[in-house]
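K.L.:
Quick check, what structure comes out for this input:
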Amino acid sequence: MNTLIKRLALFSVLFLAFSALCAESKEVARPAARPTIVLVHGAFADSSSWNDVAGNLVARGFPVVAAANPLRSVKYDAAYLDALLETITGPVVLVGHSYGGMVISNVDSGRHEIKALVYVAAFAPETGETAAGLSARFPGSTLAAALGPPVALPDGSNDLYIQQARFHQQFAADVPAGPAAAAAIAQRPVTDKALNEASGPPAWGSIPSWSVFGSLDRNIPPESLRFMARRARSHRVVEIDGASHLVMVSHPDEVARLIVEAAESR
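P.N.:
So this is what the prediction gives:
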């Protein structure tokens, strides 16, 4: 009788250990949650500029948020993005277009679980640098001549727009005329303060980055974009031949593919 009881007790212990092992194995095998992709538009654009990229990412199973970048100042816009990230659970991939690169570079990286940064025809500043300064670091930008009359604001700063008649060639030369005209009408202004405010310590100093841009960018010279991508030690740099500054509209699949690579990186 004692022998039978001992055998039953041993069987119970082994069964419980096996059950725990199986449960642990299932837990290990469970796939990790996909990071949320946060898309940050730049100056003279809005969140709709990400529509095709966002649709591609959602079809692949990624949660996506297109942030409404205020375009007021680097510090203000980065603080807004910090507040938005507080509402998102789990890891995120930050994607910035143009001036949006200034914003994702200035988030408080210690507050959030940021897996990767993706710069889409975007500024990747070092401490103390400005968007205006980086645009002028290498020749080729024709943005200044394409701007319309500044709109004076009560705080002494000015809102800047691209002239609608020049928007297509300046900003979106490889986008069909109809969508380019609609984008020109819906463009969001950026303040001169935002373009001239110095960046803080860059998030790319501690977070891995990726970069994609077009060879015919007329806002930020391609040589500036190459320089910043090299300096940020981007894991992959994709230069799309003939693409304009609005590269995520004209080449959404290539841009989405690079974002997925960053999101799935280890």
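
K.L.:
From now on I want contacts and neighbour counts done on CA atoms only, so please keep to that.
P.N.:
OK.

K.L.:
Can you tell me the SS state at the most centrally placed residue in the chain?
P.N.:
Nearest to the geometric centre of the chain sits residue 95, at 0.8 Å (C-alpha atoms, centre = their mean). Assigned by DSSP: H, G, I helix; E, B strand; the rest coil, the conformation of residue 95 is strand.

K.L.:
Tell me who's in contact with it.
P.N.:
37, 38, 39, 40, 101, 104, 117, 118, 119, 120, 259 (C-alpha atoms under 8 Å, 6 or more residues apart in numbering).

K.L.:
I'd guess the first one is in a helix, am I close?
P.N.:
No - Residue 37: not assigned to a helix; according to three-state DSSP it is strand.

K.L.:
where along the stretch 101-250 of the chain do the helices fall?
P.N.:
Using DSSP state H, counting those that start in this stretch, the helices of the stretch 101-250 of the chain run over 131-135, 143-146, 164-171, 177-186, 192-196, 222-231, 247-250.

K.L.:
elements contacting the fifth one?
P.N.:
In this structure, helix 192-196 makes packing contacts with helix 131-135, strand 158-160, judged by 3 or more C-alpha pairs under 8 Å, 6 or more residues apart in numbering; DSSP states H and E.

K.L.:
Second input sequence below; structure requested for side-by-side comparison:
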Amino acid sequence: MYPLKNRVIAALAALVTVAGLALFGASNTAAAHGGGRKPTIVLVHGAFADGSSWAPVIEQLHRRGYTAVAVANPLRGVRSDADALEARLAGIDGPVVLVGHSYGGAVITNVAARSPKVTALVYVAAFAPAEGEAAAQLAAKYPGSTLGETLAPVPLPDGSNDLYIKPSLFRQQFAADVPAHRAALMASTQRPIRDVALNEVSGKPAWANIPSWFLLAGADKNIPLRAQRFMADRAGSRATVTVEGASHAVAVSRPGPVVTLILRAAG
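P.N.:
All right, here's what the predicted structure looks like:
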């Protein structure tokens, strides 16, 4: 009786041990591959905007259970802005989907290659420069941008200039499909970009090695639609969505398509 009982207990113990090891191994394997964990969505604004420009997108991402972080982009220069973003990413655990709007696209292009936690890039009416290219160069590649004639430069002590969009022209240039009262607030809170940032050439592009998704603004007056499409095609975009009639401020006016594309990139 006792030997049989001992044998049963030993067999049960062995089964428990095997099951435990299997679960432990599965857990480690899942952890090694991200474990199905939702990535953090890191949103990078561009020139003439700030983190609040992502508010409509963040609201929808939160409702879907995602953590979203809108970083403060200094808008001082491509390399220094990429360094600032990289420092912010260092404090985020787990995988990251990087989303860039406008000049923010140039920043994510230059930081993602240095951060192994970045799993996807999403460009929203954004620059996706190749090595040696500058944002201003890409904006002028095809006709259609009217940004230059709306700018008001403010001289800085180092000889460069901060660039603002004239408030009276802000809505028609940047946010034509945004309600007038909201566009007025955006004009009043816009953050300037140094002119040297728009002319600083990019380093090796992250989109050459990291999957990318592109949303194109169909009525963009800052970055012509043809330029946006050229960059998307060159980067090998996994999916390219054109929002017809959308202004450069598409994340404010049409957050739904932006969120849908981010979710596709997040898997």
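
K.L.:
Now tabulate the contacts of residue 95 of structure 1 in TSV and tack on distance to residue 155 of structure 1.
P.N.:
Formatted as TSV, these follow (distance: C-alpha to C-alpha, whole Å):
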residue	distance to residue 155 of structure 1
37	34
38	30
39	28
40	25
101	25
104	25
117	32
118	33
119	31
120	31
259	37
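
K.L.:
So which of those residues is the closest to residue 212 of structure 1?
P.N.:
Closest approach between these and residue 212 of structure 1, by C-alpha to C-alpha: residue 120, at 5.0 Å.

K.L.:
What does the closest one correspond to in structure 2?
P.N.:
Using TM-score structural alignment, the partner of residue 120 of structure 1 in structure 2 is residue 124.

K.L.:
Its match touches residue 220, doesn't it?
P.N.:
No - the criterion here is C-alpha atoms under 8 Å, and residue 124 of structure 2 misses it with residue 220 at 11.2 Å.

K.L.:
Just want to know which of these two has more residues nearby.
P.N.:
residue 124 (28 against 25; other C-alpha atoms under 10 Å).

K.L.:
Which residues are in contact with that one?
P.N.:
Contacts of residue 124 of structure 2 (C-alpha under 8 Å, 6+ apart): 99, 100, 101, 102, 105, 214, 215, 216, 217, 250, 251, 258.

K.L.:
aligned partner of the first one in structure 1?
P.N.:
This points to residue 99 of structure 2. For residue 99 of structure 2, the aligned position in structure 1 is residue 95, judged by TM-score structural alignment.

K.L.:
Quick check: the gap between its match and residue 2 of structure 1.
P.N.:
68 Å (C-alpha to C-alpha, to the nearest Å).

K.L.:
Check residue 125 of structure 1 too.
P.N.:
Taking C-alpha to C-alpha, one finds residue 125 of structure 1 at 76 Å from residue 2 of structure 1.

K.L.:
The two: which has the busier surroundings?
P.N.:
The neighbour count for residue 125 of structure 1 versus residue 2, taken as other C-alpha under 10 Å, is higher for residue 125 (27 against 7).

K.L.:
Hmm, residue 105 and that one touching each other?
P.N.:
Yes - using C-alpha under 8 Å, residue 125 of structure 1 makes contact with residue 105 at a distance of 7.1 Å.

K.L.:
Can you check which residues contact both of those two?
P.N.:
Overlap of the contact sets of residue 125 of structure 1 and residue 105 (by C-alpha under 8 Å, 6+ apart) consists of residue 202.

K.L.:
The nearest residue to residue 123 of structure 2 once chain neighbours are set aside: neighbouring residues, count only.
P.N.:
Excluding its sequence neighbours, the residue lying closest to residue 123 of structure 2 (C-alpha to C-alpha, 6 or more residues apart in numbering) is residue 214, at 4.8 Å. Burial of residue 214 of structure 2 is recorded as 31 neighbouring residues (other C-alpha under 10 Å).

K.L.:
counterpart of residue 214 of structure 2 in structure 1?
P.N.:
With TM-score structural alignment as the criterion, residue 214 of structure 2 matches residue 211.

K.L.:
residues in contact with that match?
P.N.:
118, 119, 120, 121, 229, 234, 236, 237, 238.

K.L.:
What is the equivalent residue in structure 2 for the fifth one?
P.N.:
Under the alignment defined by TM-score structural alignment, residue 229 of structure 1 is paired with residue 232 of structure 2.

K.L.:
now the closest residue to its match other than its chain neighbours: how far from residue 65 of structure 2?
P.N.:
In space, and not counting its chain neighbours, residue 232 of structure 2 is closest to residue 214: 6.1 Å by C-alpha to C-alpha, 6+ apart. Residue 214 of structure 2 sits 23 Å away from residue 65 of structure 2, going by C-alpha to C-alpha.

K.L.:
Perfect, that will be all.
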